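# What follows is a predicted structure for the sequence shown.
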Amino acid sequence: MICALPMYPFPQDSLRVFWAALRASLQQAGVDGLPQKLSQPEDLLEHWQRGDLLLSQSCGYPVSTLLSGKVQVVGAFHFDVLGCRLSAYSSVLLVRKDEQRTSLPEFHDAVAVCNERHSQSGFHALRTAVASLARDGRFFSQVRFSGAHRRSAQMVANGEADIAALDCVSAFLLRQQEPAVFERLAAIGFTASMPGLPLITALGTSAAVLAQLRQALSECCQAQNQTPALHASLDAMCITGFSALDESDYRICAARAEQNTKDGLADW
């Protein structure tokens, strides 16, 4: 049985405390064979499709496309971060602090950087944001790919790109880890709100275990059930709650991407 929370740069000590509490809650509910530690997968697409996957976290766009019909959605966390509301989130638009342009329409013909093409927060959210501003199917003069939100922030700060869209939770956590980078960046807005990063389980996970997962996640995120250590852990991770969701909640991700293509937005 495999469990992981690979999508956010959570403080590792806090993540260990959270997993210990969630594991204990699942064991109490009768779920056996739980790993002592969370995995740290390198190949996310392979990891997400494992038959022995009990719990992981993915991205809304792959769940609505590449993983559709191959995994089950458990739900999504709530975060106490600007740009989030309950289980929904958005991306923050980051530019250099000394940038003279202060609104997205002014970045026509600028250089954008995205983490990768299957990212809802880094690629598709930004693509949707500029769709109505495009001319002849393009908005930016160039779109570069960094491989990670952390690297996208670094590239904007270093002048290798002009603008990036970062998952607002990632940006908040990275700001604490990369202060020298983020002190050179400024936010000029947020993208449209979308369902938060989905927690997923294998397609073969039984309905009973899926219900136990949702119950355990909900209980661990409720203040009245938290020990001081768990409360401190969740506070450091900015997690304030959990909502049960399913795959249908993420269809909007694929639908908006398809609409952008139909509207003639090419590679920008």
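Cool, got the structure.
# going forward, measure contacts and count neighbours with C-alpha atoms only.
Will do.
# how about residue 93, what does it touch?
Contact partners of residue 93, counting by Cα atoms under 8 Å, 6 or more residues apart in numbering, are 163, 164, 165, 166, 187, 188, 189, 190, 191.
# State the distance from it to residue 261.
Computed as Cα to Cα, to the nearest Å, the residue 93 to residue 261 distance reads 22 Å.
# And residue 42, by the same measure?
Distance, residue 42 to residue 261, by Cα to Cα: 30 Å.
# Just want to know which of the two has more residues nearby.
More neighbours surround residue 261 than the other of residue 42 and residue 261, with 15 against 9 (other Cα atoms under 10 Å).
# residues contacting residue 97?
The contact partners of residue 97, taken as Cα under 8 Å, 6+ apart, are 183, 184, 185, 186.
# same thing with residue 9?
170, 173, 174.
# If we use 10 Å, what do you get?
Shown in contact with residue 9 (Cα atoms under 10 Å, 6 or more residues apart in numbering): 15, 150, 169, 170, 171, 172, 173, 174, 177, 237.
# Look up the closest residue to residue 199, ignoring the ones flanking it.
Excluding the flanking residues, the one nearest residue 199 by Cα to Cα, 6 or more residues apart in numbering is residue 57, at 4.3 Å.
# Scan the protein for its longest helix.
Using DSSP state H, we find that the single longest helix of the chain is helix 12-28.
# after that helix, next one along is what?
Later in the chain than helix 12-28, the nearest helix or strand by DSSP states H and E is helix 44-48.
# thinking again about what came up before, in this model residue 200 seems to touch the residue nearest to residue 199, though I could be wrong.
Yes - using Cα atoms under 10 Å, residue 57 is in contact with residue 200, at 5.8 Å.
# Okay, one more to line up with it:
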Amino acid sequence: MTGNIAFPMYDVNPAATDTLAAAVLRHFPNARFQRPADLLSHWQDDNLLLSQTCGYPLMTALNEVQVVGCFHYTASGCEGINYRSRLVARQTEAGKRLDDFRGQVVACNSPDSQSGHHALRNSVGHDDTFFRSIVWTGSHRQSLSALQNGTADIAAIDGVSLALFARYQPQALKELTVVGETPLTPGLPLITSRHTSAQTLNALREVLREIAGEAEITAPLLIGGFSPASRRDYDVILKASSCV
């Protein structure tokens, strides 16, 4: 089976991502691993064999891709295929709750991010006046930097990303603290092209289930399991975001 493979969403430790990709390629030797610069084009590519996206783009911009499943992560707050965001602020704000940040500045990675934007928007009841302003940073890592340099006061950070930063880039969390968390929501889906056959889709699920049990490959990425999933599992994201 040919096609492109990528794991762009939790690539905090590139060597660990490379090891995961190599494990998949052993089963699909004609496929090609890549680190795409334009994620939306990559996810929409008819030649996509396997990638990982965010639940919000899946439900709003990727109507034709097929959902393969979802990894289980061992980061704090994760349960099965579900994960949550952690609300992060400067250590000087320790002990405060989300309501205490009304009228302050929030850092968000992107408008289409479930973990960095919509999970937090849901938590404030879709009140677009709750925060004084939004700083769009482009990534969770840059949202943490915005907190550290005082550009913003609070941010919602994907709990898996936060745990990976703590392990591999602890300087990203210097003088920061967790002040809350968002409700559980389905984790980042693994997807394949609409053209992928049912046989190959089943093969992908079997391969990912097998690899998820190989701790030497998955533990560095905080992966503890895998479950098949469908688009229906992500309907809750649209309902919570009042998109339907």
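Nice, I can see it. A quick note: this is a predicted structure, and the numbers were derived from the prediction, not measured.
# circling back: conserved subset of the contacts of residue 9 of structure 1 in structure 2?
Retained in structure 2 (both residues aligned by TM-score structural alignment, their matches' Cα atoms under 10 Å) from the contacts of residue 9 of structure 1: 15, 170, 173, 237.
# So which of those residues wins on neighbours?
In those, the most neighbours by other Cα under 10 Å go to residue 237, 22 neighbours.
# Mind telling me what that one corresponds to in structure 2?
Here residue 237 of structure 1 is matched to residue 221 in structure 2, going by TM-score structural alignment.
# which one in structure 2 is aligned with residue 145 of structure 1?
Using TM-score structural alignment, residue 145 of structure 1 sits opposite residue 136 in structure 2.
# Can you report how many residues lie near the closest residue to that match other than its chain neighbours?
Once flanking residues are discounted, residue 136 of structure 2 sits nearest to residue 108: 5.1 Å by Cα to Cα, 6+ apart. When neighbours are defined as other Cα under 10 Å, residue 108 of structure 2 has 29 of them.
# Surely residue 108 of structure 2 is in contact with residue 155?
Yes - counting by Cα under 10 Å, residue 155 is a contact partner of residue 108 of structure 2 at 6.3 Å.
# before we move on, back to that, compare the contacts of residue 97 of structure 1 with structure 2 and list the overlap.
Compared against structure 2 with both residues aligned by TM-score structural alignment, their matches' Cα atoms under 8 Å, the contacts of residue 97 of structure 1 retain 184, 185, 186.
# The first one reaches residue 157, doesn't it?
Yes - A contact is recorded between residue 184 of structure 1 and residue 157 when judged using Cα under 10 Å, the distance being 5.8 Å.
# between those two, who's got more neighbours?
More neighbours surround residue 157 than the other of residue 184 of structure 1 and residue 157, with 24 against 17 (other Cα under 10 Å).
# May I have the residues that are in contact with the corresponding residue of structure 2 for the more buried one?
In structure 2, residue 157 of structure 1 lines up with residue 148, judged by TM-score structural alignment. When contacts are counted by Cα under 10 Å, 6+ apart, residue 148 of structure 2 touches 89, 90, 91, 142, 172, 173, 174, 175, 176.
# If we ignore the residues flanking it in sequence, what's nearest the first one?
Beyond its immediate neighbours in the sequence, the residue positioned closest to residue 89 of structure 2 (Cα to Cα, 6+ apart) is residue 154, lying 4.7 Å away.
# From residue 12 of structure 2, how far out is that neighbour?
Counting by Cα to Cα, the gap from residue 154 of structure 2 to residue 12 of structure 2 is 21 Å.
# So those two - more neighbours on which side?
Higher neighbour count among residue 154 of structure 2 and residue 12: residue 154, with 29 against 18, using other Cα under 10 Å.
# and the helix or strand where residue 200 of structure 1 lies, what does it pack onto?
Assigned by DSSP H and E, residue 200 of structure 1 belongs to strand 199-202. Under the contact criterion of 3 or more Cα pairs under 10 Å, 6 or more residues apart in numbering; DSSP states H and E, strand 199-202 of structure 1 touches strand 2-3, helix 44-48, strand 53-57, helix 60-64, strand 71-79, helix 207-220.
# Tell me roughly how far that strand lies from structure 2 on average.
For strand 199-202 of structure 1, the mean distance from the matching residues in structure 2 following superposition reads 0.2 Å, by mean Cα distance after the TM-score superposition for structure 1.
# Fine by me, thanks again.
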